[in-house]
Structures are given as structure tokens and as C-alpha cells.
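[1] When you get a sec, could you give me coordinates for this:
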Amino acid sequence: MLLFYTCYRHSIFVCGMLLTLVLYAMLLTAHGMAPPRFVLSPEMGGIKHASGFSLRKVSDVLAGRKYAVLTFDDGPYGQGLDEQILATLQKHHAHAVFFLVCSHINDATRGELAKFESAGDLIGNHTFDHPDLAKLGQPEIRQQIESCNQRIADVTGKRPTYFRPPFGSTTRAVGEVAKSLGMQQMLWNANSEDSWVKHPEQIRDFSLSQTEDQSVLLMHEKPMTAAVLDDILTQLEQRGFQFVLPDQLSDNVAIN
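    From the prediction side, this is the model:
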């Protein structure tokens, strides 16, 4: 009887260990689990999981996975810069939100919008000609946002979902206008500081130091930023980052 009990205890122990290893492997690799989905977190300026507690989130913690949204303001730039940024994103299986200043969309640059969409990236509204909206009344705010929506729709056939106020300068009135137009305002909680720094290495260092899990990283379509983007994404990947879009994941993004 004692021998049977000893074997029984050992069997439970072995089975328990095997089950633990299987569960751990499943959590670690996330095979068979739905990919994570994110929504904007206005109070934090970043993103947050669309669902509450899940095995997927536990898996991410165990595996050290982190997520960030890449954003680029002030395009389209033209002159090959958009293509350079898109090529770097493709190299890293990454996608981004491009917030366009619609006065920059002209005969020379309108073709860039199709390239953004073909790559699986999102086009956002950054107003028609980049004023400080906090200094404008509601009619002028609406004109800036809606005229940009219309310009993007004229080129792509679709109105953008996301809106970013120039300089991050927003007020209650700005938010109300954006909401009335069916748009979500996207700010940021990580900044490459590429709007003022003078050296690519500074852009890289600010991007790396400020980007944390569930960040929205602000960058601009600038030659210096494009020059250091590959290095930024490489080092973030080495820290466990994957690059996602809010509310959706592109079919081209592999989570593993």
C-alpha cells in the first residue's frame, strides 16, 4: 500500500511538472493565442490593451514583449524620403501612423499616400496647414481639420480616423470638434525630439530613452530621422519591442 501511494504521489508530481512546463511554453510562445489588440489611452498619451486580464498579457510579460506605436508627423515629404522611411519600416515588419499636413499634398506628393496604404500603414490628419489650434476659435478649428479630411479623402477615397493637433496643442474645443467629426485625437508619451535636435544620434538617444511599453512615439518626416530610424528600431527590437497600430494589427505583423 505504501509503495502504491509513493508511486501515485510521484505520478502526480511528474504530471504536475509536465503540465507546468506545457503551460509555461504556451505562455512564453503565445502559440494558439489571439494577437493583442490596443486602443488609445488618452489619459496616458499612449496605448493600452483592448481587453482586460488575458493569457496573452501573461505571455507577453513572461516573454518580455513590449509594444509601441510609431508615428510620423508633417508629411508627405516627397523627394524619396517617404520611400526611405517605408523601406526601413518594412525591413522591421513595422507599421506606423503618418499624420499628414494636407497643404503638403500636391501633384508631386499625392502618390505617397497610396504607398503608405499599400504598405499597411495608417494615414492621419495633422490639419491643413499646421496652425496652433489652441489659438483659434471653433469654426477655424473645424475648417483646419475638415479641409484636411477632404483632401485626404479626395486622394485615397477614405477619411482618416486619427487626428493629431500641431505641436500637441489641444484644448477642450479642439477635442470636441475632432469628436464631432468622428475622429480620435492621438497625442504621444514618447518623443524623439527631432523637431529641434541637430544630430541624428540625439534623435536616436531620445527615442530609445523615452520609449517604454505601450508608448506612442512621436517622430517627424525628416532626413535626420530617416537616417537613424533603422538603428532606433533595431535597438528597440533588441529590448523586446514589436510595433503595432491602435485598434488593429496589420495582417503583415507576425506576433511570435
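[2] C-alpha only now, for contacts and for neighbours.
    Fine.
[3] any idea which helix or strand comes after the longest helix anywhere in the chain?
    Longest helix of the chain, by residue count under DSSP state H: helix 2-29. Sequence-wise, the next helix or strand downstream of helix 2-29 (DSSP states H and E) is strand 38-41.
[4] Please point out which parts of that following strand sit buried.
    Neighbour-count burial for strand 38-41 flags F38, V39, L40, S41 (criterion: 16 or more other CA atoms under 10 Å).
[5] any idea how far the last one lies from D107?
    Distance of S41 to D107, computed by CA to CA, to the nearest Å: 36 Å.
[6] I have a second one here; can you model it like the first so I can compare?
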Amino acid sequence: MPKQISATRRSSVLGLLTAASLALTLSGCASYDVTTPADARADAAPSDAKAQDAKAGAGDGAVDCGKAKCVALTFDAGPSENTNRLLDILKENKAHATFFMLGKNHIAERPAEVKRIDAEGHELANHTWSHKILTEIKPDEAKRELSRVQEDVRKITGKTPTLMRPPQGRTDEEVSKISKDLGLAQVLWSVTAKDYQTTDSDLITKRVLDQTKRDGIILLHDIYKGTVPAVPGILKELKKRGYTVVTVSQLLSPAKPEPGMVYRP
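    As a prediction, the model looks like this:
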């Protein structure tokens, strides 16, 4: 029997069918678990919350997104020739992001950038090896698409990603099962600049700012020419509007990413 959604806060798969990028093919009563960052925090075990409180008291810069007006910043499909400049900008603005990285022609060709992403406190995450649509390939191939990135990131940094973003946001029950087996939570988004359609940095900035709300997840790509030049303006205006820019895991904290779960604002 397919796994049914296990909490009242978790919306059905049909609730995801609001964007073309999430054009899922449903079969029978198949479903998978999905929740929002805010609901994940609310559902966190009391022990997790106490641990987070203790961590925050240690003066290490921990953020309580239950109190702060947080938004997660994410970048897909890198690292690329633009990544070092992006990392410079993030450092200058004391901001951290989650990098959903591709393997072929990216991680495999730019291990130095992967190391730098990790060394500077950003979050390493998985965007498959070659950007194949996971719902359109056989389960064994989908597993290889994810596991190859896991292995390469571990070899380079000694760390294994706990988050993945399915290409085009397309997931289903089988992909969720594979993700769970590999220890990966799935992360979708609420803000997209469609930076693959334009090199206009001002337009990219406007699209992000127009869509951003508390507990949102911003999707950008550091592989496109207009994106990285837009980041300083995005960060400046988000700060002006009272947002704290965080990684996905910081947005979920004190909850821990649950393997197989789909997180979407």
C-alpha cells in the first residue's frame, strides 16, 4: 500500500499541482509526505527544540526562524565559473545559502568550489548527477543519479548531503522512497526568478522580491549570466525588509530534514 500523508499539517499531493514544473502523473491513490518549513518546526520534538535553544545560547549565530523573519536562499545546477564570485558576495553580506549541485560537468570538474562552499558555512545539497527527470527514468537509474552525487561530495568534503532537489521539482512516491533510502529530504521552492529565461539582473531581482514571503525558499541558478550580479541587490533589499537569509536546514530548525519528505512553503 502507498504511504499516506501522516499529519494534518501535511497537504496532499494535489496541493502541489499549482505549477507546471510540478506536473506530476498520479496513479490510483499514490501519495507522498509533504510539509511546509513552518509546520516542520511546529512538529519538531520538544527535545529538538531544547537542543536548538542550547545551541543558540552558545553564541554561534544560530537563527530561530520561529521568531525571525527567515527566507532560505538556494542555488541550483552549479558549481560553475560564477560560483567563486557568488561566494565572495555571500561572504561580504554575511549570508549563507544551500547549493543543490549537479555532478556531471560541475562537481566533477570543480571540486575546489565544492570545498569552498563547505568551508564557508554553506549547505551542500544534491541536484542529481546529470539533471535527468527522476519520475521519467527507472528506479535503479534514479538511484544512481542521486547516489553518485552523494559519493562525490563525500569524497571531496567528507560530508554527505541530506537534502536534494529533484530536477524541475518532479517527484513521486518512488522518488520519495529512493530519497528516503539514501537519507535525502526533498526540497522544492516558493520563489523563482526564472533566471534561465533572462540575463536581465534587474528583472531577476524584481521577480525574487515580488514573490518573497516569510518562510519562503528562493530558487536561483549560479550558472546563468544574469543571476550572480543580481544577488547583492536581492540581499540588500531583503535585509531592508527585515528578512534573515538562511540555509534550508536553518529554516527547518529545530526540525531535522526527514529523509523522503518533501518540503515546500
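[7] Tell me which helix or strand the spatially most central residue of the first structure sits in.
    In the first structure, the residue lying closest to the centroid (CA atoms, centre = their mean) is V69, at 1.7 Å. Assigned by DSSP H and E, V69 of the first structure belongs to strand 66-75.
[8] equivalent range in the second structure for that strand?
    Strand 66-75 of the first structure corresponds to residues 69-78 of the second structure when matched by TM-score structural alignment.
[9] swap in stretch 145-164 of the first structure?
    So stretch 145-164 of the first structure sits over residues 146-165 in the second structure, by TM-score structural alignment.
[10] buried sites along the matching stretch?
    146-150, 152-153, 156-157, 160-165.
[11] Provide the contact partners of that stretch at residue level.
    100, 102-103, 107-108, 111, 114-115, 118, 124-129, 182-188, 257, 259 (CA atoms under 8 Å, 6 or more residues apart in numbering).
[12] distance between it and the chain's centre?
    The chain centroid and the centroid of stretch 146-165 of the second structure are separated by 14 Å, computed with CA atoms, centre = their mean, to the nearest Å.
[13] Do me a favour and get the end-to-end distance for it?
    This stretch, stretch 146-165 of the second structure, spans 10 Å end to end (CA to CA).
[14] coming back round to it: run the chain-centre distance for the match of strand 66-75 of the first structure.
    6 Å.
[15] how close does the residue nearest to A108 of the second structure when sequence neighbours are not counted sit to L124 of the second structure?
    Nearest residue to A108 of the second structure in three dimensions, chain neighbours excluded: D152, at 7.6 Å (CA to CA, 6 or more residues apart in numbering). Distance, D152 of the second structure to L124 of the second structure, by CA to CA: 12 Å.
[16] After the strand holding V69 of the first structure, which helix or strand is next?
    Going down the chain from strand 66-75 of the first structure, the next helix or strand is helix 81-91, by DSSP H and E.
[17] and the angle from that next one to strand 66-75?
    170 degrees (axes from the mean of the first three to the mean of the last three CA atoms, to 10 degrees).
[18] Any idea how many residues pack against G124 of the first structure?
    27 (other CA atoms under 10 Å).
[19] Surely it touches F98?
    Yes. Using CA atoms under 8 Å, G124 of the first structure is in contact with F98, at 5.7 Å.
[20] Summarise which helices and strands the longest helix of the first structure is packed against.
    On a contact count with 3 or more CA pairs under 8 Å, 6 or more residues apart in numbering; DSSP states H and E, helix 2-29 of the first structure meets helix 55-63.
[21] Could I get the buried residue list for the helix it packs on?
    Applying 16+ other CA under 10 Å to helix 55-63 of the first structure flags R56, K57, S59, D60, A63 as buried.
[22] next one: stretch 184-202 of the second structure
    For stretch 184-202 of the second structure, by 16+ other CA under 10 Å, it's L184, A185, Q186, V187, L188, W189, V191, T192, A193, D195, S201.
[23] Likewise for stretch 109-122 of the second structure?
    Result for stretch 109-122 of the second structure [16+ other CA under 10 Å]: buried residues R110, P111, E113, V114, K115, I117, D118, H122.
[24] Return the residues in contact with the first one.
    Just to be clear, that refers to R110 of the second structure. R110 of the second structure neighbours (CA under 8 Å, 6+ apart): P79, S80.
[25] The fourth one now?
    For V114 of the second structure, the contacting residues are P79, I107, L124, V153, I156, T157, by CA under 8 Å, 6+ apart.
[26] residues in contact with R142 of the first structure?
    Neighbours of R142 of the first structure in contact, by CA under 8 Å, 6+ apart: V177, A178.
[27] hang on, the earlier thing: next up, identify which helix or strand the residue nearest to A108 of the second structure is on.
    Short version, using DSSP H and E: D152 of the second structure is in helix 139-157.
[28] what do you get for V177 of the first structure?
    Going by DSSP H and E, V177 of the first structure is in helix 172-180.
[29] cool, and T171 of the second structure?
    Here T171 of the second structure is assigned to no helix or strand, by DSSP H and E.
[30] ok, now how distant is T211 of the first structure from Y162 of the first structure?
    Distance from T211 of the first structure to Y162 of the first structure, by CA to CA: 21 Å.
[31] G78 of the first structure now?
    Taking CA to CA as the measure, G78 of the first structure falls 22 Å from Y162 of the first structure.
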